[in-house]
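Participant: Need coordinates for the below:
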Amino acid sequence: MTGHARRLLLIEDDAAFARTLARSFERRGYAVDTVPGQEELQALLATGCTHTHAVVDLKLAGGSSGLACVKMLHEHAPDMVIVVLTGYASIATAVEAIKLGARHYLAKPSNTDDIEAAFERAGGDTDVALGQRQSSIKTLEWEHIHEALAAADFNISEAARQLGMHRRTLARKLEKRRVK
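Facilitator: Presented below is the predicted three-dimensional model:
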């Protein structure tokens, strides 16, 4: 894969989505490597390979967090342009992703155009429209739950303990909001 100026690392546990996204980026001139999770990412980084861009799914198989992958990537290559892509968007995880080194955070569904545009945007946008509505109680609850999940590294039992609720209750709430 030498000779490519743009090397993309895709961290996505949904194999069909990963293949589709990889093909789309390859048609745009990227050399693409795909790994399904954190362990495979560690093994790939240990080989010394370098990438210019990365797309990281927030929620990976086995309940592991893409935030750990963002941190690992940023420590490995601080200049890498990292975009987090998720069906489980929340303010808490967006803030943490940016703090850990991601350039942007996109909610699914997002396509290759959206992701490539996020790669290009280096700064914030002061003209972004401010929401006219206050957050609903359900939205605030979801963000609080997601904040606890992120703090517990997506361990449902630990998050339930932090929230003071039964693990099965939390699991049911998460199933209702499933976006993926």
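
Participant: hey, let's count contacts and neighbours off CA atoms from now on
Facilitator: OK.

Participant: measure Val56 to Val128 for me?
Facilitator: Distance, Val56 to Val128, using C-alpha to C-alpha, to the nearest Å: 24 Å.

Participant: Ok, Ile98 next?
Facilitator: Taking C-alpha to C-alpha, one finds Ile98 at 17 Å from Val128.

Participant: Settle it for me: which of the two has more neighbours?
Facilitator: Set Ile98 next to Val128 and count neighbours by other C-alpha atoms under 10 Å: Ile98 wins out with 18 against 7.

Participant: next up, for comparison:
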Amino acid sequence: MNNLLIIEDDNALAAVLASRLNRHGFHCIVSNNASDSLLKARQHTPSHILLDMKLADENGLSLITPLRQHLPKALIVLLTGYASIATAVEAIRLGADNYLAKPVDTQTLLNALKVTPSAQPETLLSEQPIPPKLLEWEHIQQVLNANNGNVSATARLLGMHRRTLQRKLLKKPIADHR
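Facilitator: Predicted structure coming up:
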């Protein structure tokens, strides 16, 4: 049985994920904050880690490096409700093995957790084209990230009014894009 550390600040979602994955052969350990996560990682030595990008006031990206240092062979999957190309690239650069946007179905989650490092690049490629609305969302997120979250500077670079950009930022990207 594989040990899976679920690092998620939403207790209800963590319980649902643990319940789903227990049925598929994972022994789940749940943590809801950064310091507790590192402690549980040392205690339980999980083979797999599901890491939420936003943990209350903390950023899950900051946990990837210490988790990777302590558990170099663990498979780390970053989950986020705020998917963008910029954060995906950053997560992989820091050492995550995969990156999934919420909400995620059980089969996609299982596929991500069973990826071997040598097979990973193939799983990241999609044969279906990305819809234009999602491309726009990802481009906006990338420019916003490059401007350290400054909406006015991002709007100027994108050639749009600040209020228009704010409205676009309030909309979630298409959930079922691939």
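
Participant: For stretch 171-180 of structure 1, what is the distance to the chain centroid?
Facilitator: Computed by C-alpha atoms, centre = their mean, to the nearest Å, the chain-centroid distance of stretch 171-180 of structure 1 equals 17 Å.

Participant: who touches that stretch?
Facilitator: 87-88, 108, 156 (C-alpha atoms under 8 Å, 6 or more residues apart in numbering).

Participant: run the last query once more with 6 Å
Facilitator: Stretch 171-180 of structure 1 has contacts (C-alpha atoms under 6 Å, 6 or more residues apart in numbering) with Gly87.

Participant: okay, how far is it across it, tip to tip?
Facilitator: End-to-end distance for stretch 171-180 of structure 1, by C-alpha to C-alpha: 15 Å.

Participant: buried sites along that stretch?
Facilitator: Leu174 (16 or more other C-alpha atoms under 10 Å).

Participant: what's the nearest residue to the aligned partner of Ser84 of structure 2 in structure 1 if we skip its chain neighbours?
Facilitator: Aligning on TM-score structural alignment places Ser84 of structure 2 opposite Ser90 in structure 1. Nearest residue to Ser90 of structure 1, sequence neighbours excluded (C-alpha to C-alpha, 6 or more residues apart in numbering): Glu143, at 5.5 Å.

Participant: From Asp114 of structure 1, how far off is that neighbour?
Facilitator: From Glu143 of structure 1 to Asp114 of structure 1 the distance is 24 Å (C-alpha to C-alpha).

Participant: Look at these two and report which has more neighbours.
Facilitator: Glu143 (18 against 11).

Participant: quick revisit: surely the residue nearest to Ser90 of structure 1 forms part of a helix?
Facilitator: Yes. Residue state for Glu143 of structure 1 (DSSP: H, G, I helix; E, B strand; the rest coil) corresponds to a helix.

Participant: would you list every one of the strands in structure 2?
Facilitator: Taking DSSP state E, the strands of structure 2 run over residues 2-7, 26-31, 48-52, 54-55, 58-59, 75-80, 98-101.

Participant: Most tightly packed of those strands?
Facilitator: The highest average neighbour count among these, using mean count of other C-alpha atoms under 10 Å, belongs to strand 48-52 at a mean of 26.

Participant: Just tell me what Asn98 of structure 2 corresponds to in structure 1.
Facilitator: Counting by TM-score structural alignment, Asn98 of structure 2 lines up with His104 in structure 1.

Participant: residues contacting its match?
Facilitator: Here His104 of structure 1 is in contact with Val83 (C-alpha under 6 Å, 6+ apart).

Participant: gap between it and Ser65 of structure 1?
Facilitator: From His104 of structure 1 to Ser65 of structure 1 the distance is 16 Å (C-alpha to C-alpha).
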